[in-house]
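A.B. asks: need coordinates for the following:
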Amino acid sequence: MPDFQNTLSFALQQDQNDALAHFKTQFLIPEKEGKPLLYFCGNSLGLQPVSARQALERELLVWQNHGVEGWFEGERPWLSYHSSCKEPLARMVGALASEVCPMNNLTVNLHLMLTSFYQPQGARNKILTVAGDFPSDQYALETHVRSRGLDPAQTILEVKPANGKNTLKTEEILSAIRSHKDSLTLVMMSGLHYYTGQLYDMQRIVQEAHMYNISVGFDLAHAIGNAPLRLHAWGVDFAVWCSYKYLNSGPGGVSGIFIHEKHHAENLSRLAGWWGYDESRRFEMAPGFVPMSGADGWQLSTPTILALAVHRASLAIFEEAGIENLRAKSERLTGFLEFILQEINLKYHNPIKILTPTETAARGCQLSLLVQKDGKMLFDYLVNQGIIGDWREPNCIRLAPVPLYNSFEDVYKVGQEIDRFISALNS
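C.D. replies: Got it, this is the predicted structure:
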């Protein structure tokens, strides 16, 4: 454990030495009764960048002044607007610009990817996933498999932690791949589990699956903007994500996809729409789908320019801060929170179990806390003290110290309030 100290002076010193501290001023911190909240819920909805309003107003003015000609006129014509997000996204996920595209919403994109990459053939028709993954992914897999005339109960295989464990060992996933190698055609799972906060070893999972010609896709909703990603180098076949959590692009903000370049020239099955049609000929309105090259060819509909405007504004902040710098701060912030919670456990006989792995490489910035007694009371108490986290039944509090807008002082204050609540319970 690093040399942390559970003191205000230590927290303030860390903030003083933090080269990223000024980025907090680029976000609008919610307030209650005129007092800024301590916001630890970026894993559910990231905060609004100050620049978002200006970005929206810029495009509203284009709409006002140009109308439909905004697609072709102005500083950034809307026709190619999405392309301005591709380079920043590629750097975020470790990809080529041609391999990524901002579009649609996450579950729509997941269905599109399943259409292309889930190709059951005879006995090789099964999909491997992890038990308890985000419900929307579970529903997508279930209904997609059923649409192919297969029984989800027989087709979808779930890997579960060993008895008494809350998180998976990488070897458990690899072993499941090996055990079902003759019946698997796809591994589709989260890259970082929404409930436990566990970051999976995606590289090793891909390596194992590809040994048996099994495709691999990831839902990166909780990983993008949070954990280091090298999708191209790892050989990931496809990935999807949302942008409203750590990417701070607004509620229901535009999603995104990654498709490895090795698949770009393949004649994959796909559900097509006119915005994925060859851009140079799109307005010919000709029959017969001719896709754009790369991930752009999976686009369906006219992009939502206002959503993309906010997305661009947020991505610009990441470009300035640097994802590696953010990751380094995240490790320190999360480690500090873990240190404080462990001190509380020593003091009060382990009232809190940290569900998220201790190993830095196996987590992002989220810590999931299983509260042994009166967990909902503790959560409500924190809310009343102006601390916004996330409650998950039956007894889990998720706290995410986000490096762009959370400070070491914020973490210290959260620890003080948890200590105060548990002390009162034990008095």
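
A.B. asks: make it CA atoms for all contacts and neighbour counts henceforth
C.D. replies: OK.

A.B. asks: compute the first-to-last residue distance for stretch 235-248.
C.D. replies: Using C-alpha to C-alpha, to the nearest Å, the gap from the first to the last residue of stretch 235-248 comes to 27 Å.

A.B. asks: list the contacts of stretch 196-207.
C.D. replies: With contact meaning C-alpha atoms under 8 Å, 6 or more residues apart in numbering, stretch 196-207 is reached by 166-167, 170, 173-174, 191-193, 215-216, 223, 227, 234-236, 355-357, 361-364, 366-368.

A.B. asks: which ones are touching Lys373?
C.D. replies: By C-alpha under 8 Å, 6+ apart, Lys373 lies in contact with Pro351.

A.B. asks: which helices and strands does the lengthiest strand in the chain pack with?
C.D. replies: Scanning the chain for the strand with the most residues, using DSSP state E, yields strand 184-190. Helices and strands touching strand 184-190, as assessed by 3 or more C-alpha pairs under 8 Å, 6 or more residues apart in numbering; DSSP states H and E, comprise strand 126-130, strand 215-219.

A.B. asks: second input sequence below; structure requested for side-by-side comparison:
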Amino acid sequence: MEFQNSLEFAQQLDAVDPLRKYRDEFHFPKVKGKDVIYFTGNSLGLEPKRTQKFVNDVMNDWKNLAVEGHFHAEKSWWDYHERLAAPLAKVVGAKPEEVSVMNTLTVNLHMLMVSFYRPNEKRFKIICEEKAFPSDQYMLKSQVKFHGLDPDKAIVEVKKRPGEDFWHTQDVLDIINEVGDELALVLIGGVNYYNGQVFDMESITKSAKEQGAFVGWDLAHGVGNVALKLHDWGVDFAAWCSYKYMNSGPGNASGIFVHEQYLNRSDIPRFEGWWGTKKETRFLMKPEFEPMANADAWQVSNPPVLSLAPYLASLEMFDEVGMEALIAKRKLIVSYLEFILQEIDKETDGSFEIITPEDRGCQLSVFLHGHGKDLFNYLMENGVITDWREPNVIRLAPAPFYCSFADMYNFGQVLKSGIQSKG
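C.D. replies: Next up is the predicted model:
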């Protein structure tokens, strides 16, 4: 398709967009009386309008049924989380029994490390990406120290090549082979938060498994964004937040994946709690832990139903649309955004560069040349909600559920005006 930098062309794309009706399913903040151009679905997705009913239903059940809501609400609370498993499994490429929802992301990574980081004298090293998201860095270092090991010796970072802004898959595979039988775990952010790069999860998983290591993925920026086949790839475990592309609300519950080979086993070390024991005998208050036969065995506490309600509302839309359709629009709208950026760059004498490689999802990260946070502030003041990362990067994530092609054109015009006014 030959793109054009015009509002008319953008509106033509919107007119044939099969997902165009879903834009009206979301609440948009307003600046100067107009809906914003929202590029921060990679940080916090917009609120679906249907969310309010899901939350109200829980509140009404609490009001009218009190404790009996656990068993007698239309969506009973004691098994509320089970309703999320099947639609989530479609999003992450898993079997429903391999998926559960609980806690928050870093808490879940810590919980899963109990099962999948079991270092010994020989096999103790962890491979992660250079400058991983800080929470992952803190989590990994604290886990290593918990086991009495030195993070400088146990954690191996895959670095970018000098002068480049992205990782090469071959470099990851080379380090996996180099660490060899000392490798206990590979744990990488499947989609990098800073540059938007999508790692070759299938190849990396295969290579690490050949070395006898466990493989986990932090999919905070991956779930609801890119195609995932966690079961088929043989991934051991994964965890993700739900408030970015999954639109479940600020700080909301996290999802986990545990491959079926580890399910229905009592020999797997994990931190255990009441909600992970078999539901059939849970209320017998038995002293012995009998794990659920699915990923719910990793749950420790009863589910936070008021948090799960918005997640279920959003998953209803994902189930209606399907990841294939979302990814098709995401590819087109990101390509159009890239074209708009390139056109504006020509008109403003090379004011910025895109540092996101071709292996990408919904995000384009743009390094600003000769412009500081004043340009970011200009965008925000003029209705473009984007994200700033030091030293000079703005992140743009046109989520396919609610961003339009006209948004991309209009953003380009605001960006050009901002650059020219700051020049």
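
A.B. asks: quick one on the thing from earlier: next SSE downstream of the longest strand of structure 1?
C.D. replies: Going down the chain from strand 184-190 of structure 1, the next helix or strand is helix 202-210, by DSSP states H and E.

A.B. asks: now the helices for the stretch 51-200 of structure 2?
C.D. replies: 51-65, 69-72, 82-92, 105-116, 134-146, 151-154, 169-179 (DSSP state H, counting those that start in this stretch).

A.B. asks: possible to save those as TSV with distance to Lys34 of structure 2 and mean neighbour count?
C.D. replies: Rendered in TSV, the data for the helices of the stretch 51-200 of structure 2 read as follows (distance: least, C-alpha to C-alpha, whole Å; neighbours: other C-alpha atoms under 10 Å):
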stretch	distance to Lys34 of structure 2	mean neighbour count
helix 51-65	22	16
helix 69-72	41	16
helix 82-92	32	21
helix 105-116	34	20
helix 134-146	35	15
helix 151-154	50	14
helix 169-179	43	16
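
A.B. asks: indicate which one of the ones you listed is closest to Lys331 of structure 2.
C.D. replies: Proximity to Lys331 of structure 2, assessed across the helices of the stretch 51-200 of structure 2 by C-alpha to C-alpha, is greatest for helix 82-92 (16.7 Å).

A.B. asks: next one: that closest one to chain centre, how far?
C.D. replies: Counting by C-alpha atoms, centre = their mean, to the nearest Å, helix 82-92 of structure 2 is centred 15 Å from the centre of its parent chain.

A.B. asks: and stretch 83-94 of structure 2, by the same measure?
C.D. replies: Centroid displacement of stretch 83-94 of structure 2 relative to its chain, using C-alpha atoms, centre = their mean, is 14 Å.

A.B. asks: so that stretch matches what in structure 1?
C.D. replies: Here stretch 83-94 of structure 2 aligns to structure 1 at residues 84-95, judged by TM-score structural alignment.

A.B. asks: what comes into contact with the matching stretch?
C.D. replies: In contact with stretch 84-95 of structure 1 (C-alpha under 8 Å, 6+ apart) are residues 96-102, 224-225, 228-233, 258, 311-312, 315-316, 319, 323.

A.B. asks: filter those residues down to the ones in strands?
C.D. replies: 100-102, 258.

A.B. asks: what subset of these is buried?
C.D. replies: For these, burial is judged from neighbour counts taken by 16 or more other C-alpha atoms under 10 Å, and it is met by 100-102, 258.

A.B. asks: next up, the contacts around Leu326 of structure 1.
C.D. replies: 20, 403-404.

A.B. asks: Gly375 of structure 1: which of those residues is nearest?
C.D. replies: The shortest distance between Gly375 of structure 1 and any of the contacts of Leu326 of structure 1, using C-alpha to C-alpha, involves Pro403 and amounts to 25.9 Å.

A.B. asks: contacting residues for Leu382 of structure 1?
C.D. replies: By C-alpha under 8 Å, 6+ apart, Leu382 of structure 1 lies in contact with 388, 414, 417-418.
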